[in-house]
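**Q** kindly return the folded structure for what I paste below:
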Amino acid sequence: MSLRQDAPTAIPSTAVPLLDNLQVCRAFAAITVVIGHALHDAGVVAAGRGVEAPGPNLDWTFGVDVFFVISGFIMVYVSGRDFAKPGAAWQFLSRRLIRIVPLYWTLTTLLLVVGLLLPQLLTIPIGSLSYIVSSYLFIPEWRIGAPVPEIRPLLALGWTLNYEMLFYVALAGVMFLPAKRAIAVLSVLFAAAVTARFAFDIQQTQLMFWSDPIILEFLMGCYLALARQAGWRLPAPAALLLAMAGIFGSVLNSGSAAEMRPLVVGLPALMLVAAAALGPSLPRLAPTRIAILLGDASYALYLSHPLVIRSLREVWLKLADPAWPLWVYAVLCVVAASLAAIPIYLLFERPMTRLLQGKAKGRREAQKDLATVSPQAAAVSTGR
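**A** Reported below is the predicted structural model:
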């Protein structure tokens, strides 16, 4: 495998080109999670009918590890020259909150309403008022009533957003430093948190959650972004081999113990994302364009697919012939979830994001104008 180093580049945050390769990676990560949940739900239907569940029997959650590596890469890469600039941290947090909050709150509210009006559709009760508030505020809490004790919000897949919020706040907290120093400080803090978790057997809910070794996968993405900005690139054959090795390693090791996950699953996820980030652009063929669209809609797909699958289960149980193989149900779940995510993205997520970003930009420009005019007004008022 060869690695060449081009001239270093810095990407301004105001004009970041869309990395189609990473959108394909996002599509892959989201689809793997959806496949896992579709197969799990098919297993629920199979158990109710006393038949064998469809396979393959894999832990499909490795898509989450890919998402965390991508998050680290995107946050550092997109921030570009914003590091060490006044006000950069607040602008960064504003952009990230605008990106994730509206859709998450909307789907959480939808699930809450369904749980209050049709509680029989939920397998786990919605919980106490404090639990609901914590779910909206991205604060990790134990989910009461789950078959297995777990720290999950009301919209269960929001557990990954509880980590994302940690990443946002942590990165914003070091953005007063140049990028390389900021990531170095963040590395020390995250390593110390993980070490303390095991050294002191931390049991406090939020500290235990936020010090999980999985947070180290975010750092992998951060360093990958620094490598790309330094000019590192992979030729097509090397990128292809690296991507294949990453996918194979992720599938093979996805069921590993939590404390080893950054090594046995995180590193393969890093290999896949590195192939996308450092390799040449994929050809703009029809399959690539479809994958890019799914990548654009990956956040909507990730959050909404449990609701789609649960709804489809009700339809399947009422209308499907019991003799139909359940792998057909699993495939329908994946297709339906993917098709539902695209209009959610096009008609809600993207317009809402643009609207809120426009308002935030307008406020920033108004503040700049005020800062420019105020000294002049002060000078006039004092006769200077």
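**Q** alpha carbons only for contacts and neighbour counts from here, please
**A** OK.
**Q** now V328: how far from W316?
**A** The gap separating V328 from W316 is 10 Å, by Cα to Cα, to the nearest Å.
**Q** err, G255, not the other one
**A** Using Cα to Cα, we find G255 at a distance of 30 Å from W316.
**Q** ok, V328 and W316, which is more surrounded?
**A** For V328 versus W316, neighbours defined as other Cα atoms under 10 Å are more numerous around W316 (16 against 11).
**Q** give me the residues contacting the helix or strand containing the more buried one.
**A** With secondary structure defined by DSSP states H and E, W316 is part of helix 298-319. Helix 298-319 is contacted from outside by 26-27, 30, 33-34, 37-38, 41, 45, 103-104, 107, 155, 157-158, 329, 333, 336-338, 340-342, 344-345, 349, using Cα atoms under 8 Å, 6 or more residues apart in numbering.
**Q** quick one: R143 and L155 touch, right?
**A** No - judged on Cα atoms under 8 Å, R143 makes no contact with L155 at a distance of 10.6 Å.
**Q** tell me, how many residues neighbour L219?
**A** When neighbours are counted by other Cα under 10 Å, L219 comes out with 23.
**Q** that one - that's part of a helix, no?
**A** Yes - using DSSP: H, G, I helix; E, B strand; the rest coil, the assignment for L219 is a helix.
**Q** identify the residues contacting the residue lying closest to F167 once chain neighbours are set aside.
**A** Of all residues beyond its chain neighbours, the one nearest F167 is F218 (7.6 Å), with distances taken as Cα to Cα, 6 or more residues apart in numbering. Under the criterion of Cα under 8 Å, 6+ apart, the neighbours of F218 are 68-73, 167.
**Q** equivalent analysis for M165, please.
**A** Neighbour list for M165: F138 [criterion: Cα under 8 Å, 6+ apart].
**Q** which SSE is it in?
**A** Taking DSSP H and E as the criterion, the element that holds M165 is helix 159-173.
**Q** now the contacts of F218 as JSON lines including neighbour count, distance to G115 and secondary structure?
**A** Listed next are those as JSON lines, based on neighbours: other Cα atoms under 10 Å; distance: Cα to Cα, whole Å; DSSP: H, G, I helix; E, B strand; the rest coil:
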{"residue": "F68", "neighbour count": "26", "distance to G115": "30", "secondary structure": "helix"}
{"residue": "V69", "neighbour count": "28", "distance to G115": "33", "secondary structure": "helix"}
{"residue": "I70", "neighbour count": "30", "distance to G115": "33", "secondary structure": "helix"}
{"residue": "S71", "neighbour count": "21", "distance to G115": "31", "secondary structure": "helix"}
{"residue": "G72", "neighbour count": "25", "distance to G115": "34", "secondary structure": "helix"}
{"residue": "F73", "neighbour count": "27", "distance to G115": "37", "secondary structure": "helix"}
{"residue": "F167", "neighbour count": "21", "distance to G115": "30", "secondary structure": "helix"}
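**Q** one more to put side by side:
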Amino acid sequence: MKLQSIQALRGVAALLVVLMHLRVLEAKSIADNGLSEPGIIGGLFTNGYAGVDLFFVISGFIMVYVTRNTAPGARAAIEFLFARITRIYPVWWAFAGAVTLYMIAAYGLPADNADWANATGGQPAASYLLKSFLLIPQSEFPILNVGWTLIHEVYFYLVFTLLLLAPRGWLPALLAGWAVIVTAGALLGLSSHNATNLVTLIFHPMTLEFLLGAAAGLAVTNGLVWRSGLLTLLATLWLLIALGYQGEETVFLLEWGRVFWFGLPAALLVYAAAGLDFENRHIWLFPALAGALVMIALYLLTGADGTSSEEARRAATLLTVTVGGVAMLIIIWFGWLLGQGAPERLNRTRSFFRHLLNGAVKLGDWSFALYLSHLIVLSALRLVFGMLGRSDALAPLFRLGHPGLMDNLVFAVTGLVLTLLTSWLSYRMYEQPLTILFGRLRKTMFHRDQPQPAPA
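**A** Reported below is the predicted structural model:
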């Protein structure tokens, strides 16, 4: 059973990160041009890095869900690890390799000059690249910096593989024990806002987000589904409140703060959305989406973002969550009225929503490629805008910071279209064929000894 709501949330998580980086690169280009106008992307997307927290929660949920019928033992554990490793590394190597080739072209070989030293933090280039490609913690971000999250993912996979060796009934206690160990180590000062070595990786509080997702997975797979529609609405409001109210990034935020601000509402949202999948009540996603879009647009119109004063963020958040909540209620009320008086129109609405959900699911399918490719695409686009913007004739369209919104709008729309197109092509032409190939290889390796059903 493919969990459509969860897959759609993967797409939402990736888009949050894309929009955040689009905003950052837009602001850098405006500054490089010696201008100071605000970018077109702001508001809640200032804190779009919360998409990573949502990713981690989804990852924990999926690990529990896909192994719900797995028998304990070494064979099943190794098969699980094989499936996850072949899902991550080949795609990562493609994009990390592209950045490596760019750096070789830009900085030259041998990799012993100042530019390479600046990129590697003074480490030998060979060691830095090896750790980057293997996703091993080190003092600097990997060659493609979004890969820092994959270092955490690989760690999650390795530990969860060990948990699969034990009887399934032990899993709740083992996950709870893991949470206690992480919490204790972090409180003892063994963590850091960046996982620069094995110790800081093991005790990083963001692991608790993975465990929150695993707890949601345990609840759902054991049939503990409660008020999924209502909880989806409340979790959506909670997460948007966190996105709106959270301000300056601090060391606390990058460790424990992310768990409290974003991990908890993300876990509730994943639990509720999975419940909608199990109960086939996806229609509840429609008022959640409507309320979210109203809140995002209204918060943007207030002019507040993560850099605004606490008072401004609080006022904007209170206003937008109130209006967003009312919008959700209006959608539910109209849905009820249509169901009572014009059920045929409601059915046509359901058909439209089904197409919308299918589109979001496809975006979720592309989400890994989208996450890995977007910085490459947007950075290249920024260079193109920088070159074209030098021309006064082209300045209204390509010189970011030029008076008016046209330059900002062109950059934002072009950036989104190109990143989506790149992720779709990467998924269809590289990631999906590899997934099929490794899926067949996994069946050959781990299921060839199983008896085949007799022909009909």
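**Q** just tell me what G386 of structure 2 corresponds to in structure 1.
**A** For G386 of structure 2, the aligned position in structure 1 is L317, judged by TM-score structural alignment.
**Q** also L319 of structure 2?
**A** Going residue by residue (TM-score structural alignment), L319 of structure 2 aligns to a gap.
**Q** what about L319 of structure 2, how many neighbours?
**A** Other residues near L319 of structure 2 come to 15 when the count uses other Cα under 10 Å.
**Q** helix, strand, or coil at it?
**A** Using three-state DSSP, the structure places L319 of structure 2 in helix.
**Q** so it versus P396 of structure 2, what's the distance?
**A** In this view, L319 of structure 2 and P396 of structure 2 are 34 Å apart by Cα to Cα.
**Q** please apply the same query to E153 of structure 2.
**A** Following Cα to Cα, the distance that separates E153 of structure 2 from P396 of structure 2 is 43 Å.
**Q** same thing with S192 of structure 2?
**A** 44 Å.
**Q** check N347 of structure 2 too.
**A** Here the distance between N347 of structure 2 and P396 of structure 2 works out to 46 Å (Cα to Cα).
**Q** which one of those two has more residues nearby?
**A** In terms of neighbours (other Cα under 10 Å), P396 is the more surrounded of N347 of structure 2 and P396; the figures are 19 against 13.
**Q** corresponding residue for T160 of structure 1 in structure 2?
**A** Aligned partner of T160 of structure 1 by TM-score structural alignment: T149.
**Q** could you say which helix or strand holds the closest residue to that match other than its chain neighbours?
**A** Spatial nearest neighbour of T149 of structure 2, excluding adjacent residues (Cα to Cα, 6+ apart): V52 at 7.5 Å. Under the criterion DSSP H and E, the helix or strand holding V52 of structure 2 is helix 50-66.
**Q** what residues in structure 1 pair up with that helix?
**A** Using TM-score structural alignment, helix 50-66 of structure 2 corresponds to residues 62-78 of structure 1.
**Q** could you check how far the matching stretch is from the centre of its chain?
**A** With Cα atoms, centre = their mean, to the nearest Å as the basis, the distance from the averaged C-alpha position of stretch 62-78 of structure 1 to the chain average is 7 Å.
**Q** buried set for stretch 19-30 of structure 2?
**A** Residues 19-27, 29-30 are the ones in stretch 19-30 of structure 2 that count as buried (16 or more other Cα atoms under 10 Å).
**Q** superposed on structure 1, what's the mean shift for the helix holding V52 of structure 2?
**A** Compared with structure 1 after fitting, helix 50-66 of structure 2 deviates on average by 0.5 Å (mean Cα distance after the TM-score superposition for structure 1).
**Q** go through the helix or strand that that helix is followed by and flag the buried ones.
**A** Counting by DSSP H and E, the next helix or strand C-terminal to helix 50-66 of structure 2 is helix 74-107. The neighbour-count criterion (16+ other Cα under 10 Å) identifies 76-84, 86-87, 90-97, 100, 103 as the buried residues of helix 74-107 of structure 2.
**Q** quickly note the distance from the match of T160 of structure 1 to G335 of structure 2.
**A** T149 of structure 2 is 40 Å from G335 of structure 2, by Cα to Cα.
**Q** again, but for G177 of structure 2
**A** The span separating G177 of structure 2 from G335 of structure 2 equals 45 Å under the rule Cα to Cα.
**Q** got it, and L388 of structure 2?
**A** 49 Å.
**Q** do the same with D449 of structure 2
**A** Taking Cα to Cα, one finds D449 of structure 2 at 53 Å from G335 of structure 2.
**Q** likewise for A14 of structure 2?
**A** 30 Å.
**Q** of these two, which one has the most company?
**A** In this view A14 of structure 2 and G335 are compared by other Cα under 10 Å, and A14 has more residues nearby, 27 against 18.
**Q** just say helix, strand or coil for that one.
**A** The three-state label given to A14 of structure 2 by three-state DSSP is helix.
**Q** just P54 of structure 1 next, same as before
**A** coil.
**Q** correct me, but it touches V45?
**A** No - using Cα under 8 Å, P54 of structure 1 makes no contact with V45, being 10.3 Å away.
**Q** give me the mean distance between stretch 207-219 of structure 2 and structure 1.
**A** Compared with structure 1 after fitting, stretch 207-219 of structure 2 deviates on average by 0.6 Å (mean Cα distance after the TM-score superposition for structure 1).
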